[in-house]
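In: make a model of this:
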Amino acid sequence: IHAQNRAAPSGRAGERCALNLAGIEKDAIDRGDWIVDPRLARASERIDATLSLLPDAAVTLQHWAPLHVHLGTQHQVAHVALLDGESLGSGQTARAQLVFERPLCAVPGDRFIVRNAQANRTIGGGHVLDPFGPARKRRTPERLAWLDAMQTMLDTGALDALLDRAPNGLLRSLLEHLSGLPAAAQLPADTHVVTLSGDDALLVAGTAWRALSARLIATLEQFHARSPDEQGPDSSRLRRMVAPLVDDALWRALIDDTSSRGGIVRSGPWLHLPGHAVTLDDAEQALAGVLLPVVKTGRFDPPWIRDLAAAHGLPEERVRKLMRKLARQGEVFQVVRDLFYHREAIRELAAIAALEARKNDGKIAAAPFRDVTALGRKRAIQVLEFFDRVGYTRFHRDLHVMRTDSRWLDLL
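Out: Below you'll find the model as predicted:
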């Protein structure tokens, strides 16, 4: 590196620098090319920016108007997608997305000038807000709030506003690209760092983390109120209910953190609130020792609550109450009201369903499932609807589709 015509170990903004490049032919380098740190080696065809027209520009820009854009030594034609209105007149400033024909390198704060479509007059300029503008939903309130946060970062150097606008976390690599600085040196104290593969991490603001944890607990409360006989959902099913868009690593870290603080409890694969735990007294344990073998022997056609009660001379409500407790412990599963299957029978039926799905592109129809299990049509449908309910499958157009992210069978 030569800075100010002298050899130097580094070059800084505002200095006139020259680089001696080895291992590359001169004709492989074009005007406008960038030499960057690998962490910044990402270009984009869409740049969100603040655009100002000169008072004497004598032009009113409409949506998708073409402009010649000069950013650094780069020169490209871009179409303007206005974000704050339907037109931009002389002397006015607004946010806009510049859509280029070829990918362009930029970082937030970079300044540019624009010339008219004939490239014979400079009509304005602006600065980059986000070099990675979206192709769709670029004018939503959430997107415009993100651009507000980008401007706050440029004005203050603080990252709080950006992290607050990323409820599902922000990649450390992206944050470093946007800010131009190592993330570790500028994160707010309550930021949660979730390690990812590939030497990256997900950064989550403390407020967003607490909001996700609160939503997790509230969802479990609703689940227990709606399904008091189930011990709780597994992690994958709960994620679909709470935050289906969050990263896997973030979800696992959230579960671990909420569990370590006592907000939720793990019972094998199942997650539940602390107050949802079930214990059996001596009499209930003795009765469970009698009833569970009967239910297990019934396999795919276990006895109903009324039949269990009649066979053992017990009140139906006592048997029903015990079976619900056993369901919370994961020993049995209630497929329909007053019909409980032993967990081994459910595991066997779930394995059969998975096998049938592999034969039919991940889908299960009631009739083939009925035939292979020797269940009646009504019972086969009830079992498949149970699988939908617990998140093992999902119903779609008269078929039950296996959920690829469900580990429900593995955890039984």
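
In: alpha carbons only for contacts and neighbour counts from here, please
Out: Fine.

In: quick one: residue 384 is in a strand?
Out: No: assessed with DSSP: H, G, I helix; E, B strand; the rest coil, residue 384 is helix; it does not lie in a strand.

In: mind listing what the residue lying closest to it once chain neighbours are set aside touches?
Out: Once flanking residues are discounted, residue 384 sits nearest to residue 400: 7.1 Å by Cα to Cα, 6 or more residues apart in numbering. Residues in contact with residue 400, defined by Cα atoms under 8 Å, 6 or more residues apart in numbering, are 363, 364, 365, 384, 388, 393, 394.

In: how many neighbours does the last one have?
Out: The reference is to residue 394. 18 (other Cα atoms under 10 Å).

In: element containing it?
Out: Assigned by DSSP states H and E, residue 394 belongs to strand 393-396.

In: now the helix ranked longest in the chain, how far from the centre of its chain.
Out: What stands out as the longest helix in the chain, according to DSSP state H, is helix 206-226. Taking Cα atoms, centre = their mean, to the nearest Å, the mean C-alpha location of helix 206-226 is offset from the chain mean by 16 Å.

In: another for comparison:
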Amino acid sequence: MRSIIVGTAGHIDHGKTALVRALTGVDTDRLPEEKRRGITIDLGFADLDLGDVHIGFVDVPGHERFIRNMLAGAHGIDLVMLVVAADEGVMPQTREHFEICRLLGVKSGIVVISKRDTVDDELLALVRAEIEELTRGSFLADAPIIATSARTGEGISELKGVLRKLSLAIGPRCAGKVMRLPIDRVFTVRGFGTVVTGTLIAGEIVEGQDVEILPAGMCARVRGLQVHGRPVERARAGQRAAVNLSGVEISALWRGMTLAPAGRLHATRAFDAFVEVLEDGLPLRSRMSVHVHIGTAEVMARVRVLEDDGEIACGRAGFAQFKCEKPIGALPDDRFIVRFGSPLRTIAGGRVCDVHPPKHRRRELPIARARLQSLSAADETTRLVALIEMAGARGLTRAEILARTGLSDEAFAEALRGARERGAVVEAENVFISREQFDGLVEALLDELADFHRREPLVKGMSREELRERACARLPVELFRAALANVEASGRVVVDRDTVRLSTHQPELSPSDRILKDELELIFRRSGLEALTMEAALKRIDSAPKERARKLLKLLVDSGTLIRLDDEMLIHREALEALRERLREYAMKCGANIDVPAFKTLIGLSRKYAIPLLEYLDRHGVTRREGDVRRILIAESD
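Out: You can find the predicted model right below:
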């Protein structure tokens, strides 16, 4: 069965509540003050079962003082029922309600002339003409106009038939978004506790589900669900639901909050939007303070128009950024209304483009508008690419993208697949960056390595960590790893443990450097198994610059000519190779076991040299310590 939300709209005392009562048998005026004064003050709800379609009615107040309540109910409707009294015709709130529905993107509706029994045919025709003039060129231009009387029942049956026909023609709610339910009522039920109601605008909510209440960030669990007064296990987009929550007190909740999946979305204090200003309103200007109505929330916000002249004129449209005084739960494509406070009136409406926007510099406004235009596209892949491009070199994590788009896991995967097919996005361990930015990062690594080799021609390469600090200091480490893997796979870079170098780099030695290098190597060759520290070796050279000699020693280490026994002591490779042979001969003559005294005798050196040598041999599988002796393993492998 289809579920459709129909909202009433129209001037005060034009019979909206009486019309809903005639259709459903439910009096939506529930407050004592509403009964006493005979007007609707707050939202009222009723439902109508038409067999193959179930209609939920949201009855809104018509008085100008209660427009904020009207806006809280108008956000989630699929179809509007604009009510015009036959004895008064189109009135100020008729026009304002009509404009609000148009700005909120309502695409379908019906016009109902109420109180038909109070006028003759001539006056009825005049009212029809007024309505046609009001709706000309709008989404209601071709809408049915039905004259009714809640008192006599005239036209009610016909209205039900038209409502059914229009409801069945309405397409499904937007798919691919996570669950959201803007809260429009909060109350308690004895024996159950806290209950909130609202229209589920996306996704589905399930009994037992953990939810988060935005913008407060409180967590709760769905204890029970009702749709149109009947218990259900799940509610879907397009249905009005009553949600029994556990783990949260009623005093912590209010209209304007939103239920969402736990940990999925984030509140925001700023958003960029495409805004349409009414022809008979006020121009929207930078630094203007306005009331923003979004979902069921109302918040004060400061405007920054992103057009070059800092203004969106009456009857025009453009981009603007809104900085809210309080956080709100919003997502791209959410519709909102802008009202000016003095005098209080509706001046504009808009559609959210980005819920976590950057600060736009004036000189970058054309670029910002172009990107916001991409974010407004219907194609989710285009929007995803634009969002990632706007993040720059930092990229966006998967969690950040989901929070900023509200996409379901399936819709995100589909959009990402399209972005990859276009070659527009690179993924690095769940961090996503535009191809252009990633290519720039790769070039930055190569440039940094080239600069390092120019500065340090004698050094084999740059440490991995130093390269990251210089080229990607403020970027996620995942992007650095991906860029490094890219240049290594392409053969442009060689990664040797912790050292990175360009594949074309070879240490360049001047004639004097070659002489000094040979002198240093000779020092270690003559030293044999008497390992030397780098500083001890440097003391054995006379006039050569110590820093230059130190780099040449590191070059000898990097080339494998010198071997590190530990953090300080170095030994020539030839000495170790000769030692291996002596150990093999020892094992053949004396057995595979050797203790420290025997090893000292074998090499003719003190414990100072013997212990570091044995520990090195242990680490490299030449010997293995077994208690107080070492077992010579190379003898066993021969």
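
In: thinking again about what came up before, let me know the closest of the contacts of residue 400 of the first structure to residue 225 of the first structure.
Out: residue 388 (18.5 Å; Cα to Cα).

In: for that closest one, what is the enclosing helix or strand?
Out: helix 377-389.

In: what does residue 249 of the first structure give?
Out: Counting by DSSP H and E, residue 249 of the first structure is found in helix 248-260.

In: got the buried residues for that helix?
Out: 250, 251, 253, 254, 255, 258, 259 (16 or more other Cα atoms under 10 Å).

In: to which residue of the second structure is the fifth one aligned?
Out: If I follow you right, that is residue 255 of the first structure. Under the alignment (TM-score structural alignment), residue 255 of the first structure pairs with residue 484 of the second structure.

In: ok, its match touching residue 442?
Out: Yes: between residue 484 of the second structure and residue 442 there is a contact under Cα atoms under 8 Å: 7.4 Å.

In: find the residues that touch each one of those two.
Out: With Cα under 8 Å, 6+ apart, residue 484 of the second structure and residue 442 have no common neighbours.

In: quick one: classify the residue nearest to residue 384 of the first structure as helix, strand or coil.
Out: strand.

In: relative to residue 145 of the first structure, how far out is it?
Out: From residue 400 of the first structure over to residue 145 of the first structure the distance is 40 Å, taken as Cα to Cα, to the nearest Å.

In: with residue 12 of the first structure instead?
Out: 32 Å.

In: who's more crowded, those two?
Out: residue 145 (15 against 8).

In: skipping adjacent residues, who's closest to residue 205 of the first structure in space?
Out: Closest to residue 205 of the first structure by Cα to Cα, 6+ apart is residue 191, at 4.7 Å.

In: so who does that neighbour touch?
Out: 203, 204, 205, 206.

In: spit out the contact partners of the third one.
Out: Yep, that's residue 205 of the first structure we're talking about. 160, 163, 164, 166, 167, 169, 188, 190, 191, 192.

In: and the fifth one, how far from residue 254 of the first structure?
Out: Same thing as residue 167 of the first structure. Distance from residue 167 of the first structure to residue 254 of the first structure, by Cα to Cα: 13 Å.

In: what's the overlap in contacts for those two?
Out: In contact with both residue 167 of the first structure and residue 254: residue 209, using Cα under 8 Å, 6+ apart.

In: part of a helix, is residue 504 of the second structure?
Out: No: secondary structure of residue 504 of the second structure (three-state DSSP): coil, not part of a helix.

In: please name the nearest non-neighbouring residue to it.
Out: residue 492 is the one closest to residue 504 of the second structure (Cα to Cα, 6+ apart), at 7.7 Å.

In: quick check, that neighbour in contact with residue 486.
Out: No: if you go by Cα under 8 Å, residue 492 of the second structure and residue 486 don't touch, sitting 9.0 Å apart.
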